[in-house]
Structures are given as C-alpha cells and as structure tokens.
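Peer 1: Fold the stuff below for me.
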Amino acid sequence: MNWGYLVVMSGFIMYTLFYGVLYNYNLLNIEFKHHFNASATRTALPGSIAIMSSGVSASVVTYIYQVIGHRKTICIGVALSSLGLLATSFLHDIQVVCITYGVMFGLGCAFMHLPFVGVTSCYFKGRYLTRVLCFQFVGASVGLSLAPCIEWLYRRYSWRVALRIIAVLLTVIGLPCTAVATGNRSQEEEHINEDSKDTKTVVEKSRKQTSSLFRYMTLMRTFNYIISMPAFLLMSVSVAFSYISLGIYLENASLNTSSISLILSLMGAGDIVGRLSISFGSMHVPLSLTVQYILVIITTAGFTVAIPFSTTRASLIAVLTGLGMTRGILFAAVVSAAIDVAPTALSAEGLAMMYVFFGTGTFLAPYVTDNIYDKTGSYKLGIFVCVGTYILAAALFTIGHIYKRYTNRSNMHNELIETKFESVPMDETTEQPV
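Peer 2: Take a look at the predicted model:
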C-alpha cells in the first residue's frame, strides 16, 4: 500500500507537468500567432490535434500497455512528449507543428495518462481507487494554475527556448516517476481472484460469444447511445475553445500576456474546485449523474454567454473563474456520464466511443470558433455558437435520459406482468389458471 501512495504521487506530478503544458495551449497559441503570422484557425490546430490525440488513442494505448506493461508504455509517452516539444522548437512551418506538437506531444500525454490509471488500480480498489485517481487528475488542474510560470518562460527566453526547457524537464522529472510506475503482479492476481467464479464464467462466456465488432455494432443500434454521442461532440467543441483560443480573445480585449496568464491560472483554481466538488459531492445530490451533468452543461453555457458582456477586468475574472469550475466538473464527470448513457454490458465500448466523439469535436473546434474570428475579426459570434452547442448538447442528453427512464420503466412493467402470470397455478390438462 505504501508503494501505491508513491505511485499516486508520481502520477500527480506527471499530470501536473504534461497536462499543464497541454491545457495551457492558450499561451502558446498567442506566441504561434505572432511568430508564424498565420490565421487563428491554423495556429489553433496544433492544440486541438494534441487534445484530440490524447483522447482518441485511448483504446490503442490501453491495448499496448496491456501487452508491454505500464512502465515501458509510460517511457514511450515521456519520449514522444519530449521529442515532440523539442522538434517543435526548431520548426518554421505551422503545418509541421501540427505533427510534432499535435500528434507527437498529444500521443505522449495519452501514453502517460492511461498506464498510470492502470498501475494505480493495481494498488487500490473501490472508493479508495476513485479518491486516489481524483487526486491524480487534480494534477492537471494544478498544471493549469502554473500558467504564469509558463508565460514567464515564454517572455524571458522566447517560446522556442522555453519549449526546449520544458522538454528537458519532462524527461528529467518524468523518467524517475516512470520508474515508480510498476504494477504488483501478485496484487493484480489477488484482485482478479476476489471476483466470484460465476462472474468470471459469465464474462469469459460473453467474450467467446460476442466479437468486439459485434459489441460496437450493438452499441450503435442503441437509441439512447446514438442520441447522446453527438452531445459529447458538440460539448467538446465549446470546451476546446477555452483551452485553445481563449487567450487570443483576451488579447483582443486589450489584456497583456501577464494578465492573461493570471486569468488562466484562476481558471485552473476553479477547475480544481470543480473536479473535487463533483468527485466527492455528486453522491450526496438527490439527482442522477446524467441530470447533474445536464445542469452543469447549462450552467457552463450561462458563464460562456456572459463572456462578451464582461467589459471590466473584475467581471471577466469572475465569469472565467466560474467557467473554469464548471469546465472542471464537465471533464471530471465525462467518463461517468459516458458509462451512464451506454448499456451496462457495453460500458467499456461506450467509454471508448466517447473518447472518439470528444476528440473529434476538439479537432473541429478551430474550424468553428477560430474560423469565424478569421472571417469577422471577432470571437463574439463564435462564443455564441459555443453557447448554442452547449444548449443543444444538454437537449440531446435530456432526450436520451428521458428515453432511458421510459425504457427502464417499460422493462420493469413487463417483468412484473411476466412474474404475475408465472406465479398463477395452471391446470396441466386444460392449460387454464386454476
């Protein structure tokens, strides 16, 4: 158990470093826009591709670390991330940056993230696992709060030198943390042996009878799932704006980079509050997880629509800090929400497909918000589009939730009727109730 806590602390440090850089792309986007003299859409693409790569590759990365082990997979992640940032620092073409930063660095984050979740689950179980994973993921929010430090590096050394410094830090700090990330085989076997024989028999039988393709085809025929997955795509378009292009919006609002980094840091603090509140407080709210998620989406839309109307610095800070809090809740609960909308037997497939839809929406974000900015010279219309996508996502989740409740009630009603008729004694000769 003591080694398990060391794994948790190592994961927290890794999330702080890797996702602190990934989610603070707002600052790098400003640097790219000035240096490459490119459109907002083109400079936003590396950040959107990076976030997309870190999510869409979930299934592949999970398979890889199950084959070669946690530690080797995390080492690959450290190498990809460091080399991606290092290569980016020497480039003069924003399109190539989409590969080095977008693909390489994004995949590196995925190769770090998922194996750490896997190795942590070797030492903790049940509610303890939920708590320690929550603590690890808060590291990403702490990384967001380090925006002033990243901005200082950009301002003091230029973004090229800063990326080289960060690449070295990821290697020097990441490799020792990787050495800690080793799963205990005996504990993995112990967790497996704790499952009942009946459960293992059912799982093995179901795996033999249904192929992976068949399970995904079954999932895509489920109405509740079909109506909910586009909601994840729409929501990710809006969330991506706050991680990628919000910095340029603030710069257009006559704020300098120091003020922008401070606001982003406050959003990171709000992110921490949001993650912790949903992780430890959702179970005490007398509403289903899906309903809570819908309410948070609507609240996030409210903070988003208030951005263009926040004309003073104080009001802008208040609105964006609130947006950071609700954004943190959305990110912390997105996994549980994806599992909740999928059929129970297909929760793993539902989670994998959620990452695909969420990543696709992130990739499309620059073509929505930043493209509008390039054509109109203002992000206001793009922000209102984000509000619309939030509301539409909430509407789709609501439809799916109502349909699922209606289906569950119908199934329960049918089961009660079947039970009632089965309990009535029958005359074997006349086949009529006695």
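
Peer 1: all contacts plus neighbour counts: C-alpha atoms, from now on.
Peer 2: Noted.

Peer 1: quick one, what contacts the residue most central in space within the chain?
Peer 2: Taking C-alpha atoms, centre = their mean, the centroid of the chain lies closest to F331, which sits 5.1 Å from it. By C-alpha atoms under 8 Å, 6 or more residues apart in numbering, F331 lies in contact with R275.

Peer 1: May I have the secondary structure class of it?
Peer 2: helix (DSSP: H, G, I helix; E, B strand; the rest coil).

Peer 1: With the one 4 residues further on instead?
Peer 2: Three-state assignment for V335 (three-state DSSP): helix.

Peer 1: For the spatially closest residue to it that is not a sequence neighbour, which residues are in contact?
Peer 2: Among residues not flanking V335 along the chain, L351 sits closest, at 6.6 Å (C-alpha to C-alpha, 6 or more residues apart in numbering). For L351, the contacting residues are 335, 338-339, by C-alpha under 8 Å, 6+ apart.

Peer 1: so where does L351 fall, helix or strand?
Peer 2: Take DSSP states H and E as the rule and L351 turns out to sit in helix 347-365.

Peer 1: Now the second one, please; I'll put the structures next to each other:
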Amino acid sequence: MKWGWVIVLSGLIQYTMFLGFLYSYNLLNIQLKESFNTTATKSGLPGSISMAMYCFWGNAATVVFQRFGHMVSGYLGVLLCCISLLLSSFAQRIEVLYLTYGVLYGFGCSSVYFTTVDKILLYYRGRNSTRALGIALLGSGIGVLMAPCLEWLYAKYTWRTALRILSVMYSLFGCLAVFPNAIEEKCETETNDIKVVPPRSFCQRYSDLCKRKDYTVMLPANMMVGAALTFSYVSLGSYLNDAGMEESSISLALGLMGCGELVGRLLMSLSSAYLKPSPTFQYGCIHIISSISLLPLLFSKSSIGLTVILFAFSISRGMIFVVMVPAVTNLSPENSSSEAIAVEFFLYGIGAAVVPYITDQLFVLSGSYDSALYVCVGLFLFSGLITFVANHINKKLYHLKLYLQRSTYEKVEVQKLEMKRAEAI
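Peer 2: I've put the predicted structure just below:
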C-alpha cells in the first residue's frame, strides 16, 4: 500500500480546492444577488444546480474512470472546474451561470470526487476505508474554513476577478494533485498491493444492487439528507441575512462552520473504525444528532447565539460526509461499490435540485425561512429513522448468511463422517 497515502493526500488537496469552493457558495450567492439585482431563488440556483450535477454525474464519472483510467478522469475534472470558473466570470445574465457554473462545475467536481473515492477504495476496504476517506474529505472542510479568504477576494477584486484568479490557481495546483495518479498507474502493473475484482457487466452490477433489500430501503434517506444538507450550503446565508446578520458576521459564521465541519470530519475519521456499531448505524445516529442540533436555530435571535448553534451543527454535518460512503458500501456487494456510491449521490442530487424552489415557495407563503428550516430538521430526522431500518435489515441478512454457511458446513461434515464410516465397513 505504498501509494495508498499518496492517493489520500492527493484527494485532500483536490477536495480542499474544488469541494471547498462548492460548499462555500453561500458567499458567492450574496454577491450574485447584489450584482444581478435578482431574487434569492435565482441567485441560489447556480449553486443548487452545481451540487445536483455533482451528484447526478456520478454514474457518468464512474464510466469515464472505468474506461479511460483514473488519471484521465482526474485531469478532466480539474479542467472542467477551471473552465467553469473562467466562463462564469464573464456572465452578464444570471441564467448563463446555470450552465457555466451549475452544470460545468458540478460535472468537474463529480469527476474529481468519484475518481478519488474509487482510487482510495482500491487500497482500503472495510473500516479502514472510513479512516482513509475521512482524511481525504477533510479537504472540503478546510476549503469551507477558508471562507473569509473568499470574502476578502470578493470585496477587494469583485467576484468576477476573484473567479479568474481562482481559475488560474486551481488549474496549477489541481494538475499537480492529480499527477500522483499518473505515476501510480504506470507502476500498477508492477505491484500486487491492489486486489483485482473480476470484471462484471454494467447491467450485472446494477442487478446485484437491486437485489439488496437493505440498500434499496436506504435510498429515500439519501434524497432527504441531500435536500437538508444543500439548504445548509446554499440557502443558509439568506436565512442569516433575513435574521438581521451583517455580511461580515455571516462570513465569520460560515468560517466557523467550516472549522466545526473540519473538527467533525477529523473526529469521525479517527474514531469510526474503532466504534462497534456498523457505519450504517453510525450514519443514522448522525442524522438524528443533526436534526437535534439544528432545531435551536429557530429560537435564537442573537448573532452570537446563531453562530454557536451553527458551529455545533457543522460538526455533525462534517461527520455525515465521512460516514456517507462507508454506510452505503456496507450495504452493497463488493463488486458494485462504485455503482452503489453513484446511485446514492444521484438521489442526493435530486434532493439538492429542489431546495431553491421549496425554500422560495415556503418563504413566499410564510414570509420567513423558519418553515424551510422546520422542513430541514424533519428531513434529517426521517432520513435517520430510514437508515436505522436499513441497518436492521442488513443485520438480519448477515445472520441469515451465517446460518446458511453454518448449515452448509455441518452438511459437509456429516457427509465426510458418513464416507469415513462407509470406508471403515
């Protein structure tokens, strides 16, 4: 596994840049709303579309790295993200950003994310995958933690110039981060560290997924948590602005949320492998904790109170992303793990895509974002309960498998004993 930690470090750098910027859209949302003098729904759509495409394109990204290799897929993701930022900086209408930022940046992030996840899973299986993925995913938390730097760029150079600067910087460091994949793929044929799974057809792998009852039961939970988390990444800035917080205070709160998310990812990365419950059960517990930690936000009016509550919520939010992939692979066949992750994020993307419309409609009906926050709390709660049910089914299937294996073993031993008796006679 000499290349294992090199790939993890490569993923950490890529996630810091590309996912960190994606999850910091709250700040860009405010800039776009003022620059184009538009509604919160229209200014929030590029971010929601980007997060949705980031999830929707999981199956396409999987096909790309399976057919052309991880190096090509990684460079493609970096190129699309940088071109997206550059083109978006020249947009004169908010609708143009739906394509340049929403679709292009989402697909680029999808390629970067899924390529790295699959590469890590080739080296690390079982509970070790949680630790390795968690360390790589610390990058997105570090990226969100750098929100004050983004706010400084927007204030000093305007958002258009800031996107151009980021485009050049990300292209340079992104290509350098992908480079270890190129070296590793040349050495791959000379090492036996990676366990090669016999190839199966596209239809066979998805057929194996559909046969797993525990996996199919958990699918609605992915959609629910996608909607709830996207609200916290896209519309939370509008909620805080509506609550009377100034932009500097909002930037500070989002920066502290990035710090809290980083703490959550780090804690879960280091402890998840040593916890007795399965990753799926841990995933459900974190959903419940997120629901409880977000509820006090409805009753706090001071900026300090809102910031403290959001910091606590961001810790559980960071934990969700660490356990999300292991929780799904725990329910899926080993030879279909990439497809299982892609389907999970596809449903996550559906939830992300509807957030601006639901938020806007609830705001129109009630005059505040409180009702949208109630929905967010409920989604976390129900997704946790569904995950518990899926975990229970998984345990029953596991015990059934052990029973069948034990029965088969006993039958074989009885047959051997009878053969020995017959030979003795």
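
Peer 1: what TM-score do we get after superposing?
Peer 2: After superposition, the two chains reach a TM-score (TM-score structural alignment, normalised by the length of structure 2) of 0.87; 417 aligned residues with a C-alpha RMSD of 3.0 Å.

Peer 1: picking up where we left off before, so the helix holding L351 of structure 1 corresponds to what in structure 2?
Peer 2: The alignment of helix 347-365 of structure 1 onto structure 2 (TM-score structural alignment) covers residues 337-355.

Peer 1: quick check, distance from that stretch to the centre of its chain.
Peer 2: Distance, stretch centre to chain centre, for stretch 337-355 of structure 2: 9 Å (C-alpha atoms, centre = their mean, to the nearest Å).

Peer 1: same question, stretch 204-220 of structure 2
Peer 2: Mean C-alpha position of stretch 204-220 of structure 2 versus that of the full chain (C-alpha atoms, centre = their mean) differs by 19 Å.

Peer 1: how about the helices in the stretch 151-300 of structure 2?
Peer 2: Per DSSP state H, counting those that start in this stretch, the stretch 151-300 of structure 2 carries helices over the ranges 202-210, 213-230, 236-242, 247-271, 279-294.

Peer 1: about what we covered before: now the helix holding L351 of structure 1 on structure 2. Mean distance?
Peer 2: Aligned to structure 2 and superposed, helix 347-365 of structure 1 gives a mean residue distance of 1.8 Å (mean C-alpha distance after the TM-score superposition for structure 1).

Peer 1: cool, and stretch 291-300 of structure 1?
Peer 2: Per aligned residue, stretch 291-300 of structure 1 averages 0.9 Å (mean C-alpha distance after the TM-score superposition for structure 1).

Peer 1: buried set for that stretch?
Peer 2: For stretch 291-300 of structure 1, a neighbour-count test (16 or more other C-alpha atoms under 10 Å) marks 291-294, 296-300 as buried.

Peer 1: what's the matching range in structure 2 for that stretch?
Peer 2: Counting by TM-score structural alignment, stretch 291-300 of structure 1 corresponds to 281-290 in structure 2.

Peer 1: list the contacts for the aligned residue in structure 2 for T222 of structure 1?
Peer 2: Using TM-score structural alignment, the partner of T222 of structure 1 in structure 2 is R212. By C-alpha under 8 Å, 6+ apart, R212 of structure 2 lies in contact with 331-332.

Peer 1: Kindly report the same for T300 of structure 1.
Peer 2: 323, 326-327, 390.

Peer 1: In helices, which of these appear?
Peer 2: Those of the contacts of T300 of structure 1 mapping onto helices are 323, 326-327, 390, per DSSP state H.

Peer 1: still on that earlier bit, looking at the helices of the stretch 151-300 of structure 2, which is nearest to T161 of structure 2?
Peer 2: With C-alpha to C-alpha, the closest approach to T161 of structure 2 among those belongs to helix 247-271: 19.2 Å.
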